[in-house]
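J.: here is my input; please provide its structure:
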Amino acid sequence: MSSGEHFNVILVGAGISGLGIAHHIQEQCPAKGFVILEEKDTFGGTWDTFKYPGIRSDSDLYTFGYRFKPWTGAPVADGEYILSYLGDVIDEDKLDDKIRYNHKITGANWCSQAKRWTIDIFHKDTGENSQLTCDFFIWSGGYYDHNQGYTPNWAGLSDFKGDVIHPQFWSEDTDLSGKQVIVIGSGATAATVIPNIADDCEHVTMLQRSPTYFWTGENKNELADRLRLLEVPDNCVHEIVRRDLLQTQKEIQHASAQYPEYMKQEFLKGVREHVGDEITKQHFTPSYKPWQQRVAYVPDCDLFNAINDGKVSVVTNHIERFTENGIQLQSGEILEADVVITATGFNAIPIGGIPYTVDGKTLNPADAFTYRGIMISGFPNFAMMFGYLRTSWTMRVDLVADYICRLLNHMDQQQHKVVTPTLRPQDADMNRNSWIDEDEFNPGYFQRSGHLSPSSGDYEPWRFSPDYYEEKDQMPLFDLNEDALQYQ
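T.: Okay, here's the model as predicted:
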């Protein structure tokens, strides 16, 4: 194993988190040398991994885009446009020579004597192993497994004679012409795939265990269009529309928390206008409160149009087992299919699922507490990027990057080499709570992986706030000298 260079900062992943934090480090900490380690052979992260038909954002790009990079296209964008946007960031920031592709991280080991991390790397292009060292390690590689999607262990799955496709591993040569297709799932992925394959298939059945909240509208922003007509500069359009959308989202989210039944009826009214009362009641009325899971957006009503055209039918039931020619439901009904698409989600793996050690002793994230959703108790010189789940993920990328840069500059000014979030005596009996309370947000991937994640405590600073509107004012004021941060 060869030993490589040393960097001030190592970032993980050339996706939306890694590239965003890299921009801010380059701008706010210009003396810091850094590198981005990317497992894939190209940039983009999620937007390169997923290639299923119609892949698009489920957030508007005015808030999903960075604050420093104006968005000029349609609010909901296809994956190729998001990749192009990220490519522009790389070009404009001259980040290409900072990215090392085909670098799979296999371990991270902290040495207290040397005050540095040693990062173990497997080179996917050469099959060799190497190491890099850094003063500060930032996990910005997302929170799910890019190598394996989530597929439930259904009875009889191996009996099915047709093709089973997970959207995470969609092949570009997939041909669905004239085939009976079942799409299992009810969220944003299913709602995207279905209208984009419906014209090719004989018929598509959307099979869901339980419904999801949807909202719909034209894929345009009237305020942005008006401002552009007035020849307002792109950066001003981006900021004004971003603020307007965030205020609207804030009002909707807070109303959903305070008046859940009212907001439920508002969401259902929007669906009912397109597919009628019977279908809405039977297939699009969730059992949970609005915003306990992400609300999926249907741009230009494409899913509902496909249902109304008879190209798509919806079935809400539980799977009993697979058969040779389809799926038997618990109701006894049998759905025949040539192809089954499992839009059943992904597997979450906190901070990459790699082994971490301090002086040879294993660090288990599940034994630790989150520090403000940015660092982890007992992990020296370490930060992680976890975004918002109701507001666009990227809104937190900018905030967390600002905090990390402020921390790095503070350490330099005070001549500190190490910072470690550390539980205080008064924290000894603190309860171990879920990363996010299930009453707050409860999608399946959180419930399946909760035991692997750091805990949230009962109070600050040992908790993650999922509320952008709270954090945007608080995070810039977080005290870098508070007693939960131990410096050396």
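
J.: when you work out contacts or count neighbours from here on, use the C-alpha atoms and nothing else.
T.: Fine.

J.: the strands in the stretch 301-450 of the chain, which residues?
T.: 312-316, 319-323, 326-329, 334-336, 339-342, 346-348, 356-358, 361-363, 370-371, 375-376, 382-384, 419-421 (DSSP state E, counting those that start in this stretch).

J.: most tightly packed of those strands?
T.: strand 370-371 (a mean of 25; mean count of other CA atoms under 10 Å).

J.: quick revisit: nearest to E440, out of the strands of the stretch 301-450 of the chain?
T.: strand 370-371 (17.1 Å; CA to CA).

J.: give me the contact list for that closest one.
T.: I376, S377, P421, W435, P454, S455, S456, G457, P461, W462, R463, F464 (CA atoms under 8 Å, 6 or more residues apart in numbering).

J.: the fourth one and V312, how far apart?
T.: It stands for W435. Using CA to CA, to the nearest Å, W435 is found at 37 Å from V312.

J.: same thing with the first one?
T.: In this view, I376 and V312 are 46 Å apart by CA to CA.

J.: the fifth one now?
T.: In this structure, P454 lies at 41 Å from V312, with CA to CA as the measure.

J.: and the last one, by the same measure?
T.: The span separating F464 from V312 equals 40 Å under the rule CA to CA.

J.: same question for the second one.
T.: Taken as CA to CA, the spacing of S377 relative to V312 amounts to 49 Å.

J.: helix, strand or coil: sort out L207 for me.
T.: strand (DSSP: H, G, I helix; E, B strand; the rest coil).

J.: list the contacts for it?
T.: By CA under 8 Å, 6+ apart, the neighbours of L207 are I182, V183, I184, G185, S186, V314, V315, T316, N317.

J.: another one to check against the first:
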Amino acid sequence: MTRHVDVLIIGAGLSGIGTACHLIREQTGRSYAILERRENIGGTWDLFKYPGIRSDSDMLTFGFGFRPWIGTKVLADGASIRQYVEDTAKEYGVTDHISFGRKVVHLAFDRATAQWTVTASIEATGETETWTANFVVGAMGYYNYDKGYRPEFPGEADFQGQIVHPQHWPEDLDYTGKKVVVIGSGATAITLIPSMADKAAHVTMLQRSPTWIQALPSDDPVAIGFKKTRVPDSIAYKIGRARNIALQRASFQLSRTNPELAKKLMLAQVRLQLGNKVDLRHFTPSYNPWDQRLCVVPNGDLFKVLKSGKADIVTDRIAKFTEKGILTESGQELEADIIVTATGLNVQILGGATMSIDDEPVKMNETVAYKSVLYSDIPNFLMIIGYTNASWTLKADLAAAYLCRVLNIMRDRGYSTFEVHADPEDYADESLMGGALTSGYIQRGNGEMPRQGKRGAWKLVNNYYRDRTLMHKAPIEDGVLRFSKTRAAARPDEQVANA
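T.: Take a look at the predicted model:
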């Protein structure tokens, strides 16, 4: 039996739950369901279990715009974020609309009926089930949940210890009294070092090249002040959120317009934290700030363990693994009982599902993103990819609110289909995430991503203020987003699903 809803959301993480809440809050009157491959709400925050897992954006902007994050912590641990998403779903009655353990394998749109048919595999049994929907929202992120990026290193078979990837952290891993080498210098590595240092005998971060790091206070002093003066949470949240959005934008703009000044400021902060304890070359990348995403450390936790001697940083390349650890190209051998390969993600669009329109395959890397949420020549479809230079949820909120504006106009005017079409002069060679950052996972995944355009709303600028105007205030019927009416006959075997 086929189940039908107006809006089918794929993914029950921040983006998916946020979209469902917007559908309710903005009174679209649309039935909806969420298909989630995992057995829990949370997406990324249910998958990653490594020590110290936390946000890399401040929680005032990483939380939903419509539901305040209550607390004074600037960054939050993974379990707290997952709980926040779950509590939001419960508050809005979304949980009952989620079908867990469903992996979407194919999405097919039929122009004659203006309807999607979505095939999902039931993970527990291997059986398939079919859903139909008028609209589909892709809220499954952009990386492969099954397999992180894991290069093969020479001599791995010789190593006598354990090799672990953070995306698949063993729950029973005991690193007490062990020597640990963490390969990588991104947010995951920088989180792992201080989190493991207390129990481990010693932790070494082995980086091929440094990353720009910014220290933040663990608790927001302004939020603490609001708590003491008993400012209502909703007001404190709005003020703090607006302030942090402005600070994020200012930091990014400074790095783009005056990178040398940005470098000096960041290195001065590191020097203030470390004094003469650590060589600053370990913290001086060859690229400009915000060419890759900044790494943040609350209360300077990374710097504290480096100063204490519980951890150290080695900047070098790997020659090979040995029985006892890793031999670097400079000839240094780093002894290890456990090696953690914090080497990043593999980009994957649509969670690995395929797509077709009127039985013709769709290649997402041949589409162009409009307002970074709609995709050329794919009707009734929206896919959410958050900001690379700010909090993911800022973009997810904008995208969901924009969808609701579109749906409400369609309801009021009797439209059944929306679609955007890119002219040849709209196409650019850069992917939707290209041009903003030079991070390894973005470069590796460039060929998988949709393209961005050269002009107007086709061009991605990663600017929250500009996107807020485009999605919240600009006219919906702008000559690019086109609507049509289709008379679709109801299928007799369909059951309207509200759960």
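
J.: TM-score them against each other, please.
T.: Once superposed, the chains reach a TM-score of 0.96 (TM-score structural alignment, normalised by the length of the first structure), with 483 aligned residues with a CA RMSD of 1.5 Å.

J.: pretty sure P365 of the first structure is touching S456, no?
T.: No: judged on CA atoms under 8 Å, P365 of the first structure makes no contact with S456 at a distance of 11.6 Å.

J.: hey, what's in contact with both of the two?
T.: Counting by CA under 8 Å, 6+ apart, nothing touches both P365 of the first structure and S456.

J.: more neighbours, these two?
T.: S456 (26 against 22; other CA atoms under 10 Å).

J.: map the more buried one across to the second structure for me.
T.: Aligned counterpart of S456 of the first structure in the second structure: Q452 (TM-score structural alignment).

J.: quick check: its match vs S15 of the second structure, distance?
T.: 21 Å.

J.: likewise R150 of the second structure?
T.: R150 of the second structure sits 27 Å away from S15 of the second structure, going by CA to CA.

J.: which residue of those two possesses the greater neighbour count?
T.: Between R150 of the second structure and S15, counting by other CA under 10 Å, S15 is the more crowded of the two (32 against 13).

J.: show me the contacts for the alignment partner in the first structure of the more buried one.
T.: The equivalent of S15 of the second structure in the first structure is S17 (alignment by TM-score structural alignment). With contacts defined as CA under 8 Å, 6+ apart, the neighbours of S17 of the first structure are S140, G141, G142, M385, T394, V397.

J.: switch to 7 Å and redo it
T.: Counting by CA atoms under 7 Å, 6 or more residues apart in numbering, S17 of the first structure touches S140, M385, V397.

J.: the last one contacts G20, correct?
T.: Yes: the pair formed by V397 of the first structure and G20 meets the contact definition of CA atoms under 7 Å, at 6.4 Å.

J.: of the contacts of S17 of the first structure, which is the nearest to P30 of the first structure?
T.: Looking across the contacts of S17 of the first structure and measuring by CA to CA, the closest to P30 of the first structure is V397, at 18.5 Å.

J.: name the nearest residue to the closest one, sequence neighbours excluded.
T.: S17 (5.9 Å; CA to CA, 6 or more residues apart in numbering).

J.: so the one you found is in which element?
T.: helix 16-28 (DSSP states H and E).

J.: quick check: buried residues in that helix?
T.: Neighbour-count burial for helix 16-28 of the first structure, with 16 or more other CA atoms under 10 Å as criterion, is recorded at I16, S17, G18, L19, G20, I21, A22, H23, H24, I25, Q26, Q28.

J.: the helix or strand that contains V204 of the first structure vs the second structure, average offset?
T.: Per DSSP H and E, V204 of the first structure falls inside strand 203-208. Taken over the aligned residues, the distance from strand 203-208 of the first structure to the second structure averages 0.6 Å (mean CA distance after the TM-score superposition for the first structure).

J.: helices and strands around whichever strand or helix holds A242 of the second structure, which ones?
T.: Applying DSSP H and E as the criterion places A242 of the second structure in helix 233-257. Helix 233-257 of the second structure is packed against helix 59-62, with contacts defined by 3 or more CA pairs under 7 Å, 6 or more residues apart in numbering; DSSP states H and E.

J.: hmm, who's touching the helix it packs on?
T.: Residues contacting helix 59-62 of the second structure (CA under 7 Å, 6+ apart): 69, 74-76, 237, 240-241, 244-245, 391-394.

J.: corresponding residues in the first structure for it?
T.: The aligned range for helix 59-62 of the second structure is 61-64, by TM-score structural alignment.

J.: still on that earlier bit, matching residues in the second structure for the helix or strand that the helix holding S17 of the first structure is followed by?
T.: Scanning forward in sequence from helix 16-28 of the first structure by DSSP H and E, the next helix or strand is strand 34-37. Under TM-score structural alignment, the match for strand 34-37 of the first structure in the second structure covers residues 32-35.

J.: give me the distance from that stretch to the chain's centre.
T.: Remark: stretch 32-35 of the second structure is offset 20 Å from the chain centroid, using CA atoms, centre = their mean, to the nearest Å.

J.: hang on, E471 of the first structure in a strand?
T.: No: membership of E471 of the first structure in a strand is not supported by three-state DSSP, which gives helix.

J.: and it? What does it align with in the second structure?
T.: Checking TM-score structural alignment: E471 of the first structure goes with D467.

J.: what about its match, neighbour count?
T.: Count around D467 of the second structure with other CA under 10 Å applied: 21.

J.: please name the nearest non-neighbouring residue to D200 of the first structure.
T.: Closest to D200 of the first structure by CA to CA, 6+ apart is S177, at 4.9 Å.
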